[in-house]
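**Student:** Sequence and predicted model, in that order:
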Amino acid sequence: MSSSENSEGQSTLKEELNKKIKEQKVVLDELSNLKKSRKVYIQQRNSNIFFLADRSQTLSSCKKELDDMKRALQDM
């Protein structure tokens, strides 16, 4: 693999990660602005099944996921 192919691949990965970071920020914003009485559901991985979840736990796990994505982007 040439260096230009490698840099193209890396820039594609960065774009993809930036897109996921933006999506995660929207999720965080939506969760943060929900009323306390609203229910939150999370989707089971690789499935169409949703389970009732704790809003504060979901919010903290989404924040952690966003931090991990930002860290991964910086390491590129």
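**Tutor:** Perfect, I can see it now.
**Student:** When you work out contacts or count neighbours from here on, use the C-alpha atoms and nothing else.
**Tutor:** Noted.
**Student:** In the chain, mark out all the helices, start to finish.
**Tutor:** Taking DSSP state H, the helices of the chain run over residues 3-32, 55-75.
**Student:** got another, please set it beside the one above:
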Amino acid sequence: MSSKSQDNDDNFEGQSALKEELNKKIKEQKVLLDELSNLKKSRRVYIQQRNSNIFFLADRSQTLGSCKQELDSMKKDLQDM
């Protein structure tokens, strides 16, 4: 097998792995959206501070909106691959 053919195979496998990882994240995001959508209005929602173990009280509707935007972004990235 030529070196160029090997590079194409490696690139295809790498892109396939990226797609699988993105699909997994999309599924996780969908579950998160369902969970947030089904919460009672009186329930509290906390978001985690990036790169730490600190959580802050957040507005449920704002959190739901940002999760929807993130899901849309992930779907767009998957289509662009």
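**Tutor:** Received it, and whenever you're ready, just let me know what you need. Remember, it's a predicted structure, so these values are computed and weren't measured experimentally.
**Student:** before we move on, back to that, would TSV of the helices of structure 1 with distance to residue 49 of structure 1 and mean neighbour count be doable?
**Tutor:** Output for the helices of structure 1, formatted as TSV (distance: least, CA to CA, whole Å; neighbours: other CA atoms under 10 Å):
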stretch	distance to residue 49 of structure 1	mean neighbour count
helix 3-32	19	13
helix 55-75	16	14
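**Student:** Output those helices as JSON lines; include the columns distance to residue 44 of structure 1.
**Tutor:** Shown next, in JSON lines, are those (distance: least, CA to CA, whole Å):
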{"stretch": "helix 3-32", "distance to residue 44 of structure 1": "17"}
{"stretch": "helix 55-75", "distance to residue 44 of structure 1": "13"}
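**Student:** Mind checking these for the one nearest to residue 41 of structure 1?
**Tutor:** Of all the helices of structure 1, the one in closest proximity to residue 41 of structure 1, counting by CA to CA, is helix 55-75 (8.5 Å).
**Student:** Relative to residue 43 of structure 1, which of the helices of structure 1 is closest?
**Tutor:** Taking CA to CA, helix 55-75 is the member of these nearest to residue 43 of structure 1, at 11.3 Å.
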